[in-house]
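> Structure for this input, please:
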Amino acid sequence: MSPRRLADISQIVGAAKKPGYDPSGHGTGIVHIGLGAFHRAHQAVMTDDALADAGGDWRITGVSLRSTEIADALNPQNGLYTLIERGPEGTEARVIAAIANVIAADPGGTLKALCDENIRIVTLTVTEKGYGIDRTAGGPDRNHPAVAEDLESPETPSGVLGLLVAALKHRRAARIAPFTVLSCDNLPENGKLLRLGVIGFARQLDADLADWIENNVAFPSSMVDRITPASTDETLAEAAAQTGCEDKAAVECEPFIQWVIEDAFPQGRPAWEAGGALFVTDVAPYERMKLTMLNGSHSMMAYAGFLAGHRYVRDVMNDPALARLVRRHLAAASGVMPPLVGITFADYGEALIERFRNPAIAHETYQIAMDGTQKLPQRIIAPALVALEQGRDVRPFAFATAAWMRYALGRKEDGTAYELRDPMAETIQKTVARLSDPADIYDGLTKLPGLFPSELAESRIFAAPVTDLLETMLDSGMRAAIDREAE
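Down below sits the predicted model:
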C-alpha cells in the first residue's frame, strides 16, 4: 500500500524533523517569483527558521510564471515538502512549512497577490533571462518577448518587470506601502540591476510612477549559495522513508547554506539571521567572491567535465588531473580578488573543494553548463580581464573559455549532439556552423554581442592560449587537453 500524500504535519511519522511552529498561526508576507528547487532549498528554509525563531506573518506565496508542475506538487500538500540534506556524514531531513500556497501560470492571480497589502517583500529566483533586462544598457530589454508584450499591454502583464511595475502602480494609487524587491539570482549587484530594470520599464509608461519607484522602493542586493541538484526518484523515495508520506515536492541539497543580504527593508523582514543569513551594508565583495571562485570553477569543471565524460561534479573531483585544474582555477580566481575583511580566500577555496567532493550530492555537469552566455561574463570573462590588466597568468581562465567554446559546438567527441540550453543557442549554432579552425571559432564566439570586451578578445596574451587549448581539445580530445594542462 502506498503511503498517503503529505498534507499535514500530524501525518509525519518518520525521522524527519517537523517545523518548529504552527503554520496556520502565521499569515503571508512574501511573494516569491520563480518557485524552483533552489528557492525551496534556500530562502524558504531560512524563512522557516525565522518563523520558528521569531514568528511573524512571513509565510510565502510562491509563483511559477509558466509551469503548473510545482503547483500541482505543492498545493495538494498545503505547501509542505521535505528538505533532504546530503553530506559526507549522512543524510538528514526536515519538513518545511514556510510556503503557504502556489500560483502557477496565472498572471492575473499573481498581480492580485502582489497588490495584497499584507505582502511586504517580493523575492525572485528567475535566472537572468527571466528578468528581461539589458545588462549593458541597464534597463528593460525591449527584444525580450515578455517585456515587449507587457509594454504593449501594461494593464495585463505576464513578465517579471511588467508584474512588478503594475503592482507598484496599484499600491501607489491605493496608498499601500510598496513592497521591498529582493533578487536572489546569481547576478552581480542583482538589486541594482533589477532596480534599473523596473524603473526603466516604468519610465516607458509613466515618468511620475518611475520617479515614485525610484524614491520609495527598496531593491537590496543579495548573494546566495547552496548546491541544489535536480530532484530524482531517489529524492522522493528518501522523502517517503523520512516522513512516512508521499511527497511530490521534495528537494535535496548539501548541508552548506549562505545568504548575504543588504539590510534595506523599510517594511520589515523575517528574522532570517536565525537561519544563518548575514546582513551587511555592501554585498558586492561577497558576491564577487562567490561568482569568481565558486561559480567560475563550477563553469570550468562543467564544460571540461561534461566533455570528458563526467556526469557529476563529484566525478570531476575524483579525476586527479581535472581536480588539479579546479585547484589551479580557484587559486587564479582568488588572485584577482581584492581583500575582504574576515575572509581568507585560501580557506574559502579549500571549503569549496570539500563541497565539490561531497559524494552524496549528484550535481550534474550538464545542469551547470546551461545558460553559458549569461554566466561566463561575470564568472570567467571579468576575472580574466582583471588578470590581464594586473599582469597575472590568464591561462586558467583561457582553459575555461576554451572548454566553453568546445562545448558550444554542441557535439560530443563521438559526434553525439546535445542541446546547448542557452538563450543565445541559435546564434551560437549559426556562428560556429561549418567552422573547424580554432582561430575562426574563437573569432566568431568572441564577437557575440555583449559577451567579450574587445580589450580581452583582441589581446594575444589571452587569445593565444585559448586557441592553443581549443586546438588540442578539437584534435586530441578533452581528455588529452586536461592531462596536458595538468602536467
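> C-alpha only now, for contacts and for neighbours.
Noted.
> residues near residue 148, how many?
Neighbour count for residue 148, taken as other CA atoms under 10 Å: 17.
> Next one: residue 25 from residue 98, what distance?
The spacing between residue 25 and residue 98, counted by CA to CA, to the nearest Å, is 12 Å.
> show me where the stretch 251-400 of the chain has strands.
Secondary structure of the stretch 251-400 of the chain (DSSP state E, counting those that start in this stretch): strands at 251-253, 258-262, 278-280.
> Next, the structure of the following sequence, for comparison with the previous one:
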Amino acid sequence: MLVVEQLPPDVRLPDYDRCRLRTRMVHIGFGAFHRAHQALCSDKLASDHGSDWGYCEVNLNSGELIAVLRAQSLLYTVTEMADDSLSTRVIGVVNAALHGQSDGIEAVIEAMSQPDVAIVSMTVTEKGYCHHPASGELNLQHPSIQHDLAHPDAPQSVPGVILAAIKRRQQRGLAPFSVMSCDNMPGNGHVTRQVIVQLARQQDSALAEYITRHLSFPSTMVDRIVPAMTPETLATLSDKLGCRDEAGVVCEPFFQWVIEDNFVSGRPAWENAGAELVDDVLPFEEMKLRMLNGSHSFLAYLGYLGGYQHISDCMADDHYLIAARQLMLAEQAPTLRTHDVDLTAYADSLIARYQNRAIRHRTYQIATDGSQKLPQRWLDSIRWHLKNGSRFDLLALGVAGWMRYVGGVDEQGATIVINDPLKDELARCVAATAEGAERVTALLSIRAIFGDDLAAQPQLVARVTDFLQQLQTLGARETVKQLMAHY
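Purely as a prediction, here's the structure:
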C-alpha cells in the first residue's frame, strides 16, 4: 500500500491544503489514462494555482481500484518514464471515490446531483457509450440500454446513469452540469450528446428538450501514452517508491489535452496547467485519431501477428517503422483538415515517442475493442481515398491485419483471445466462412463497423483480400517488408 511517509525525497507530494478542495467534478472511469492525464492536470492546477476543483471518482463495474484508492487516503502516484529517467508525483485532487456495484448506483446518481458539481466527465472507452460506432447513434438493442429503458431510476449504462442525474438535478432546480467525454472518438462531445438525448427521448421528450437547451457537451482531444500496468512495471514502480501502489500508473512525459471551451457552469483553468482551450477540437481530434491512434492500431495488429509484444519492439524493425511513418504521412495526413500544423514534424515526434523503450505499451492492449476503433481510425480515411482515387495500401493492410487477428489463431497456431464487444458476432462470422475473399466480404458486411457502403467497394474488397492472403501465406513481417519494398 502507498505510504506517503516512506516515499523517497524526490517524489513530489501535494503541497496544497486538500481540505480546501470542493467536489466539483465527477469522473466516470477511474482507469489508467484518466489517472495519468485529466486528474494529473487538475492536480497541477491545485498545486501551482490554488484551484479548489476536486474529483469524485466513479467506477461502475470493477471495484478493486476504488477500494485501493480509499485505503490510500484517496492518494496515488503518477510516474513519467523516459528511457533513462523516472519522475513521480503523488496525486491528491481526489475527494471521494464510489463503486457503482458495492456502493449502489443511487449513491453515484446522488453524487452527481450535489449542488457543487459542474462537470461530469468520462473515460470509459468507445464501448461505454452503447452506440453504433459507424453512425454514432444510440444502440437501442444494447442490453444495458434495454435495462435502462425498463428501469430508468436504476440504470446500468453510462448514458443511463448520467441521464438519471440530469433528471434529478432538474427536479431539484439545480444548475445543469457539462458532460465532457475524454475518450478517443471524433466529435466525442457530439456522440455523448447524441446518445444521452436519444435515450432521454425514449423516456421523456420534455427531458430531452431540457438537455438540448441547457446542457453542454464539450469535445476534447487527449494524448498521452499510458500503458496498462503489468507485474514488471508494478515492480519497477515499487522499487522506485519503496512501497507498493496498486493504483499507481506509469506514462510517457508527453502530454496534450485540447478542450472545446463550452461549459455551462464553469470549469477549472486547465490552460494554466498545460491544456489548450479552443473553439473547435475536431481538427485536433482527427489528426490524433488518424495519425497516432491509426498507426498504433496498424502496429498493434501487424505487430502482434509478427510476434512483437510492444510498440517499441515494432520500432526496432525498420520495415514496421517506415510503414507506420508512411501510413501517417502518405495515407492519413492528406485526409485531415488541420491548418498551420507541420504534419511531418508531428509524425516524426510520434515515431520518437513509440521508440521509448521505458513505455512497455503492449500490442495486445491496443488491439482490444477493434470493432469500436476502426471507424474513426481507418475507415473514414479509406472513404476519403476511395472518393479521391488515391492510394490506401497501408490502410487496407491494417484492415486485413485486423481480419487475420479476429480469426482467433496467430501465426504459430496459438489461440488469440479476442477482447471486443462484438466478439460473438465476429466469431460466428469467422466460423461460417473460409479464409480469403469469403471472409473479407462477410466481415465488411458488419454494418456496426463498416456501415452500409464499404462492402460494396470492389477496390477495397480486392486490396484487403490480397493482403489477407499474403498474411496467411507469408506472415505479417514479410508482408510488411514486401509492401514497403514496392510502396
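> For residue 25 and residue 98 of the first structure, work out which one has more neighbours and name it.
For residue 25 of the first structure versus residue 98, neighbours defined as other CA under 10 Å are more numerous around residue 98 (31 against 9).
> And residue 417 of the first structure, what's its match in the second structure?
The equivalent of residue 417 of the first structure in the second structure is residue 415 (alignment by TM-score structural alignment).
> Just give me the neighbour total for its match.
By the criterion of other CA under 10 Å, residue 415 of the second structure has 12 neighbours.
> you'd agree it is up against residue 408?
Yes. In this structure, residue 415 of the second structure is within contact of residue 408 by CA atoms under 8 Å, at 5.7 Å.
> sorry, back to before: so which of the strands of the stretch 251-400 of the first structure comes closest to residue 174 of the first structure?
Minimum separation from residue 174 of the first structure across the strands of the stretch 251-400 of the first structure (CA to CA) falls at strand 258-262, 28.2 Å.
> ok, average deviation of that closest one from the second structure?
Here strand 258-262 of the first structure, set against the second structure after superposition, deviates by a mean of 0.5 Å using mean CA distance after the TM-score superposition for the first structure.
> what range in the second structure matches that strand?
Going by TM-score structural alignment, strand 258-262 of the first structure sits over residues 256-260 in the second structure.
> what's the matching stretch in contact with?
The contact list for stretch 256-260 of the second structure (CA atoms under 8 Å, 6 or more residues apart in numbering) reads 218-224, 274-281, 284.
> same question, stretch 434-447 of the first structure
405, 428, 431, 432, 452, 457, 463, 466, 467, 468, 470, 471.
> ok, so of these, who is nearest residue 239 of the first structure?
Of all these, residue 239 of the first structure sits closest to residue 405, with 39.4 Å by CA to CA.
> so what's the counterpart of the closest one in the second structure up against?
Aligned by TM-score structural alignment, residue 405 of the first structure pairs with residue 403 of the second structure. Counting by CA under 8 Å, 6+ apart, residue 403 of the second structure touches 440, 443, 468.
> Please pick the buried ones from those residues.
Among the contacts of residue 403 of the second structure, those classed as buried by 16 or more other CA atoms under 10 Å are 440, 443, 468.
> could these go into JSON lines alongside distance to residue 236 of the second structure and secondary structure?
Listed next are those as JSON lines, based on distance: CA to CA, whole Å; DSSP: H, G, I helix; E, B strand; the rest coil:
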{"residue": "440", "distance to residue 236 of the second structure": "43", "secondary structure": "helix"}
{"residue": "443", "distance to residue 236 of the second structure": "41", "secondary structure": "helix"}
{"residue": "468", "distance to residue 236 of the second structure": "39", "secondary structure": "helix"}
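> got a markdown table for those, with distance to residue 171 of the second structure too?
Output for these, formatted as a markdown table (distance: CA to CA, whole Å):
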| residue | distance to residue 171 of the second structure |
| --- | --- |
| 440 | 51 |
| 443 | 46 |
| 468 | 56 |
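> circling back to that earlier point, which element, helix or strand, includes the match of residue 405 of the first structure?
helix 393-406 (DSSP states H and E).
> can you pull the contacts of the match of residue 417 of the first structure?
By CA under 8 Å, 6+ apart, residue 415 of the second structure lies in contact with 408, 409.
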